[in-house]
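# Next come a sequence and a model predicted from it.
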Amino acid sequence: MDRSEFEQIIQTQDEQIATLGVDVWVGMEPTFTRRFAEIPEWLSEALGPEKLQYAYALLKEVHKRQSGGVVLHTLGRQYSGEDLPRWSLGYYQARQNKFVWQGPPDPCLTQESADATPVEPLESPVIEAFWQALNDALNASSWQATTFTAAKDLRYRVLFRCDSGTPTVDINNKPQLARASVHKTKIPVNGLADELAENGDLLLCLDKHSETPGSIVIELPEVPDVDSFVQLLSCIAQAANQTSIKTLVMQGFPPPVDASVAWITITPDPAVIEINQAPEDNALNFYQRCELYYSAAKAIGLHSYRLHYNGGVSDSGGGGQFTLGGPEPLSSPFFRFPHLLPRLVRYCNAHPALSYWFAPPSIGSSSQSPRTDEGVRESFRELSVALEQLENVEHPEPEFIWRSLSPFLVDPSGNPHRSELNIEKLWNPYLPGRGRLGLVEFRAFRMSRSSQCAAAIAVLLRSIVVMLSQEDRMPKLINHGTKLHDRYALPFYLCADLQTVFKDLQQTGLALHDSIKDLLLQEPVRFIGQAVFHGCKIELKQALEFWPLVGDVASQEGGGSRLVDASTSRLQVTLSVESHHPTQLGGWELWLDGYRIPLRLEQDQHGPVKVTGLRYRNFLPNIGLHPGIGARNSITLVLAHRGLSEALQINYYEWHPQGLAYPGLPTDMDDAEHRRSERFTTEIIPFQGYDQPRTPPDSAMTDYCLDLRRLPS
């Protein structure tokens, strides 16, 4: 779609929301990968020899498209078994021209090529001149500053306060003043904390940068507010320019953030590079930011998707979660409308499409985003009590909301990060520095293929939140029972459920534009193939599967991933009759291995349709369940009608039909589509029925699916 036309559509929806007076900011965590790379850091590992260089290149492209910000090297995640925090590159930028970085650039923004002219190392007099100039600039800002040296790395130090007071510590006696770099220290169990800053004493540590000749590195403290941080940056820029510093690396504690600044970070995650996108106040600004990041990633050869040898398409592998909140923590819509979050919990429970339609392949209780009804049964019952109690409190405090729901918005092991609705940053007193932000993260989202697809989801989520802030669309939790992983494993029913969400929005005056709905309903990676035979159309789509955990949850909690048995796949088969054809749908049958497949008669916008799911094992895992069940390399179906002497045989292959090796990964989407189409073949065969037609055993059938693993061999 034309960009200007799309922006106008989004802006119209933003204006509808604005009239209701509900501030809903939206952010995202887009992830990108090298889709042709087959080395561990782009397949499964978080760290690797080239990922940091790609992150530098990505940051450089972002800076080209949106200059004026400053690069900050802060601390990334640190998981069990890791000695030090992972790297994290940040870009700190004013939203309303509050400041523009006037100092020297980070060296990652100036690196052109490996054969560039070598830079001479800095000599001590230059470093000392910058050190003294920085001290003078701080004092000129009415901040009491003093210099001293330490025996450790980053030996040149400046101690100051930004409240016009004098430092409370003696520079000769305090052990914290000689502290090592936070980048060389393991993050404590209770989180990162600047003990000096807690008392108002701020410590700057600087020296020559060991990894970049000609650069100075300065480590920043935990500054209390944005205004003070901006003033500190101004002092640093002034001192650097005064002493002719060419490049400057700034690292240390994360900066303070409020609605006046946009703070993004680029970090490593298994198989991907992740951008933690700053939240935006409306969907239009969100889309424009997304467009910037997607184009920057594409410019350096990173993609939002992967293509597989057999033509399969998946997202980047890192997901694409969305975050909703407000301009400030206490201005979050989840606090301004305190009954909004309970309503949202019930609404997501009522509409499995919001959990599965946009999700990555791994879904269910062992996934990164389990629903509230995919955990412990007793917990789901207690959730009803918690929601009732919240409804009975007229003005619940933020911490009361968090404490009421946090025990239930977790995965089966109790991990609050792995939940469809993640509220660990809502008002969590146990998450230092970032637990009380008024944010709710929506985790059941794969990485969006394009910036327009991402923006369409942002429009949907903002509209749902605004709708629920005004009225309750689902007063009680629903126990879906076995239907959850049976009926809603099929795209047919998920699509119908999503259409119901669209109708809810329309009824509350927040109707989505048809172009937005079309983007949300797109499912090109699920389509396998279709054929028409005597007026009957048969269509195969990839359905959803819920992979079980292998082993226990607790023993795998310390790792970055969990072992699941992903060897089971599910197909959706639908039959429909062309409206102009006299053949009735009721006369058509579907056969597999001599078994008549049960079909459900349903209705869609075009008329009657028959639907079913087929479940089977498509490979043998090294470690998995059911070692006695073999794998199917192909599925062969026979579409027949009682009044015909011929039938249509449909073959679906997991790999190349002749079992041949592919020459390499698909070059592009067209090549991938060609390989997928090769795996779906049809032929007309003589057919008079089976002499001894077989009925599948009850154990192999559910209301919506036939499990081929349980058919007698």
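Structure's in. What do you need?

# CA only for contacts and neighbour counts going forward, please
Noted.

# Show me the helices in the stretch 401-550 of the chain, by range?
For the stretch 401-550 of the chain, the helices defined by DSSP state H, counting those that start in this stretch cover 451-470, 491-507, 514-521.

# what helices or strands is the last one leaning on?
Put plainly, it is helix 514-521. Using 3 or more CA pairs under 8 Å, 6 or more residues apart in numbering; DSSP states H and E, the elements in contact with helix 514-521 are helix 451-470.

# same thing but at 10 Å, please
helix 3-18, helix 451-470, helix 491-507 (3 or more CA pairs under 10 Å, 6 or more residues apart in numbering; DSSP states H and E).

# ranking those by burial, who's on top?
Counting by mean count of other CA atoms under 10 Å, helix 451-470 has the highest mean neighbour count of these, with a mean of 22.

# orientation of it relative to helix 491-507 in degrees?
Helix 451-470 runs at 60 degrees relative to helix 491-507, counting by axes from the mean of the first three to the mean of the last three CA atoms, to 10 degrees.

# Put together JSON lines for the helices of the stretch 401-550 of the chain, with distance to L284 on each row.
Formatted as JSON lines, the helices of the stretch 401-550 of the chain follow (distance: least, CA to CA, whole Å):
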{"stretch": "helix 451-470", "distance to L284": "8"}
{"stretch": "helix 491-507", "distance to L284": "19"}
{"stretch": "helix 514-521", "distance to L284": "13"}
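
# Put this next to the previous one:
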Amino acid sequence: MRVLLQHVSRYRYPKPATLGPHLIRLRPAAHARARIETYGLHLTPPGELRWQQDPAGNFVARASWPSGRLTELGVTVELAVDIRPVNPFDFTLEPAAGKTPFDYGLLAHELAAYLDPGDPTFALGPLASRFLDALPQGGETIPLVVELNGRVHKAVRYVIRDEPGIWTPEETLRQGRGSCRDSAVLLVAALRSRGLAARFVSGYLVQLRDEGMIPNEPKGVSRDVVDLHAWAEVFLPGGGWVGLDATSGLMCGEGHIPLACTALPRLAAPIEGTTDVVADEILFEMRVGRLGHEVRPTAPFTDETWTALCEAGDRTDGKLRALGIELTCGGEPTFNSRLHPERPEWNGEALGATKWEQGIQLARELQKRMSPGGVLLLRQGKQFPGESLPRWTLELIGRQDGAPLWEERGADPWRGEPGIAQGAADAQKLGSARSLAEAIAARVGLEGFVLPAYEDPWRHLHEEAVLPIDVDPLAADLRDPEERRRLARVLDRGLGAEAGYVLPLKFVEGAFRSERWSFRPGRLYLLPGDSPIGLRLPLASLGGPPAVGIAEEPVEPPDPRSPEAAAREAERERTRLLRRVAEGKVAAEVVQQLLPPPKPPARKPAFAVRTALCVEPRGGALCVFLPPVSSAKEFLALIAAVSEARHSVDDPVLLEGYPPPPDPLFTRMSIAPDPGVVEVNLPPASSFAQHRTMVETVFDAALHTGLHAEKYLLDGRMTGSGGGNHITLGGPTPQRSPWLRDPRLLASFITFLQHHPSISYLFTGLFVGPTSQAPRLDEARHDALYEMEIALTRAFEHDPSAGPPAPWLADALFRHLLIDVSGNTHRAEISIDKLFDWRTAHGRQGLVELRAFEMPPHPRMMVAQAQLVRALVAALAQEPYRAPLVRWGQELH
């Protein structure tokens, strides 16, 4: 960091004064840790200035004014310094000096002045003598000097003392307080009392604003400051003069710039001289400013720039409102661990113990800040090749109206890891699990339908039988394969013990219904595995007539469109197809394939209930597995029943299983593991201010849980977390999404990004190209540009005066083009995976995901990226961007 220091001293005299020679000790010493780039000393009025060195090697300017009397004297020092972090312990002692006391040998004569405690400045009295006697007498040299520095720091309370002079050690200890120069004198006396050569130092102390974001940690200064300061230096053979700052109790670092280092403090005065008239006004001023200030991860914008950016965000909101565009903005920030950066789960692995712990802490912090009264639900996430189970996902669900869903009570159920059973420890909670299951059944009016679930003994007995004779399954090593760990937990609990309790449950015609399940073995034996028992139910072995076909009633996810809009669209599509048949443009057989198939006649299954609520003790808590429901009303009723029933047990209760279906009633966000990071899926924000507040809140919560968004490259450069920061843009509802209401907007966006590769590569990090997470359309697929131009032409043909087109138009035009080399619609720079996929309701959300964004290390950078995209949408909505695509070819890379 390059900074400019300015130190101005001004003396004003009541009448013209004759000045004798002045000695000015305001030039940095040769051993300063900071690199001095420029230095200037200016006198007002000008005088004769000659540089010399005193016996201690300090630079001294001798100034004189032979021209006559002066009414004012000004001394201005200006220097540019390059301050870089240094290690104050970066030195090696001579072997003979490793322990104190030691002999300086040939250097003792040269250091005699720095070993002499007899000067009156260091006069000792009873208090000082007792203080020095209580200090360590010897030992390892470096720990000893650090200890002496710390003892002086604790003994003297720092105050700013403007009166002239330096207190003796006796006076400083009697007062119990002192300035920096008083503490430095006491430390010099303490060092010399132990036979260590020490000297008094006067200099500048530069302190730069603390830009760290770690909460609950001591903070530095809130702004850049520079002051005259005093400290001590001790001479250690092999290490030279080592600085010790008793004011802070720390070693001297890069911000300590020595000016004068002397055996006696009075010889280190910054300005010394004579005059025949005493000055009636003495002024001084010290300033520090940054030179060539470059943005850095800890301070990407100045306050002025940030204010201007926020104002631009508000103007963008106004422009979007004026254009009638309802744009929402979401994101997927990722964080890594500040507490465990060396663990595998923060360096490439997706799962690990510390990631679960910090993920839970993050979910709890977000719950307090963003969804008080919300419910935290553990559900299954994505499953990837090579992983035996889907990854965990924590879903935070709250109500839009702020009404509480779940009241926290008792012990924290998330202290352990619910995914890891604890064998016999969990078996002790089976009584509580049964009580909770029966209480839930009573709340929903289904007493007597709870049945116990057991592990399948035959499978596990076979596995135990084939183990080597010298392997104890109960003492299985956690480094062994998954199957052996699973077997050890089951055997530790006991094959005859109950594993949990199952309540067959289904919401039918406004009420919960159940039925009595029967199985051929007479018991409910779970499928083998580590998943919650709600996912291991043997539904295929339920008893019943063999002629029964599919007993489970299919549940279709709700269409994101309103029923009226969906019906109108279906009728328009049917009319359009029939007209094209009449015109001879489409064969009747094709129409039959395009029209939705008729619904099959309803058939009442023999066993209607194929879902169940389950309760099992796991990981120190009672885990309640919620079955899938088809509406928000059913989910609220289920949550209310569990919330009331948990008052019947003392053990903590947590929820897992299926989340509610999408519904405007709920606010939802999730936390999920990714390789090396943990990912937060933010809910959509409808304005710049809302998005900014959300990002700042999430960052603050992450910092309070030991997470941050920083990593360092091999060359020492700071970068983001290493994960993605994808930006999702859409509308309040799919039908109101700006991408679906005007296909020209998406066409303009595609064209603009194709014309400006810098947007594709500036924020995406180091991993680019056709195999990256966000490949461009023209990377390795140059021939696709011809097809894209055809699609763009079709999109630009839309006439906005004719009203919104069919919502599937924009999706159908670009879905086969915005893909990677394997045809994956999700992994593309502009992903329309959830725009309006006709195959699934989940894919008809009206969302466009921008994936060429890597996680930045600062929340303001994340907000700025989103604002750039929002402003681009507003500009393209106001004036469509239509131009031929550029054939970049190999110029891209």
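Structure received. Because the structure is a prediction, the values reported are computed rather than measured.

# Fetch the TM-score of the aligned pair.
Laid over one another, the chains give 0.59 as their TM-score (TM-score structural alignment, normalised by the length of structure 1), with 464 aligned residues with a CA RMSD of 3.5 Å.

# who wins for proximity to E5 of structure 1 among the helices of the stretch 401-550 of structure 1?
helix 514-521 (10.1 Å; CA to CA).

# which residues sit against that closest one?
1, 6, 9-10, 357-358, 452-457, 459-460, 494-495, 498-499, 502, 511-512 (CA atoms under 10 Å, 6 or more residues apart in numbering).

# again, but for stretch 401-410 of structure 2
With CA under 10 Å, 6+ apart as the criterion, stretch 401-410 of structure 2 contacts 371-376, 397-399, 636, 639-640, 642-644, 646-647, 650-653, 665-667.

# Which of these fall in helices?
L636, I639, A640, V642, S643, E644 (DSSP state H).

# Tell me, how many residues neighbour the second one?
It refers to I639 of structure 2. If you count neighbours by other CA atoms under 10 Å, I639 of structure 2 ends up with 16.

# L138 of structure 1 versus the equivalent of it over in structure 1, what's the distance?
For I639 of structure 2, the aligned residue in structure 1 is L233 (criterion: TM-score structural alignment). Going from L233 of structure 1 to L138 of structure 1 by CA to CA, to the nearest Å gives 10 Å.

# if I look at these two, which residues touch both of them?
Joint contacts of L233 of structure 1 and L138 (CA under 10 Å, 6+ apart) are A239.

# was I right about L740 of structure 2 contacting I832?
No: the criterion here is CA atoms under 10 Å, and L740 of structure 2 misses it with I832 at 11.2 Å.

# Find residues that contact each of those two.
Counting by CA under 10 Å, 6+ apart, the residues touching both L740 of structure 2 and I832 are A810, D811, Q845, G846, L847.

# Most neighbours of all those, which one?
The most crowded member of the shared contacts of L740 and I832 of structure 2, judged by other CA under 10 Å, is G846 (29 neighbours).

# ok, that residue to L746 of structure 2 distance?
11 Å.

# For the two, list the residues in contact with both.
P738, W739, L740, A810, D811.

# List just the nearest of these to A424 of structure 2.
Looking across the shared contacts of G846 and L746 of structure 2 and measuring by CA to CA, the closest to A424 of structure 2 is D811, at 54.1 Å.

# What does the closest one correspond to in structure 1?
By TM-score structural alignment, D811 of structure 2 lines up with W402.

# Check D820 of structure 2 too.
For D820 of structure 2, the aligned position in structure 1 is D411, judged by TM-score structural alignment.

# same question, L505 of structure 2
Per TM-score structural alignment, L505 of structure 2 is aligned with L159.

# List the contacts of that match.
Applying CA under 10 Å, 6+ apart, the residues contacting L159 of structure 1 are 135, 138, 144-148, 166-169, 171, 177, 196, 201-205.

# Show me which of those are buried.
Buried residues within the contacts of L159 of structure 1, defined by neighbour count using 16 or more other CA atoms under 10 Å: 135, 138, 144-147, 166-167, 171, 177, 196, 201-205.

# Mark which of the residues you listed are part of helices, please.
N135, L138, L196.

# ok, these vs P255 of structure 1, which is closest?
When these are compared for distance to P255 of structure 1 (CA to CA), L196 wins out at 15.6 Å.

# Distance check, the closest one against E291 of structure 1.
Taken as CA to CA, the span from L196 of structure 1 to E291 of structure 1 is 40 Å.

# do the same with E61 of structure 1
12 Å.

# So for these two, which residue has more residues nearby?
The neighbour comparison of E61 of structure 1 against E291 (other CA under 10 Å) goes to E61, with 21 against 18.

# From A137 of structure 1, how far out is the more buried one?
32 Å.

# One more: R95 of structure 1?
Distance from R95 of structure 1 to A137 of structure 1, by CA to CA: 25 Å.

# neighbour count winner among these two?
Counted by other CA under 10 Å, R95 of structure 1 and A137 do not tie: A137 has more neighbours, with 19 against 14.

# Can you tell me how far the more buried one is from S384 of structure 1?
58 Å.

# what's the neighbour count on S450 of structure 1?
Neighbour tally, S450 of structure 1, other CA under 10 Å: 16.

# And it? What does it align with in structure 2?
Match for S450 of structure 1 (TM-score structural alignment): H858.

# can I assume its match is in contact with L703?
No: when contacts are counted by CA under 10 Å, H858 of structure 2 is not listed as touching L703 (11.2 Å).
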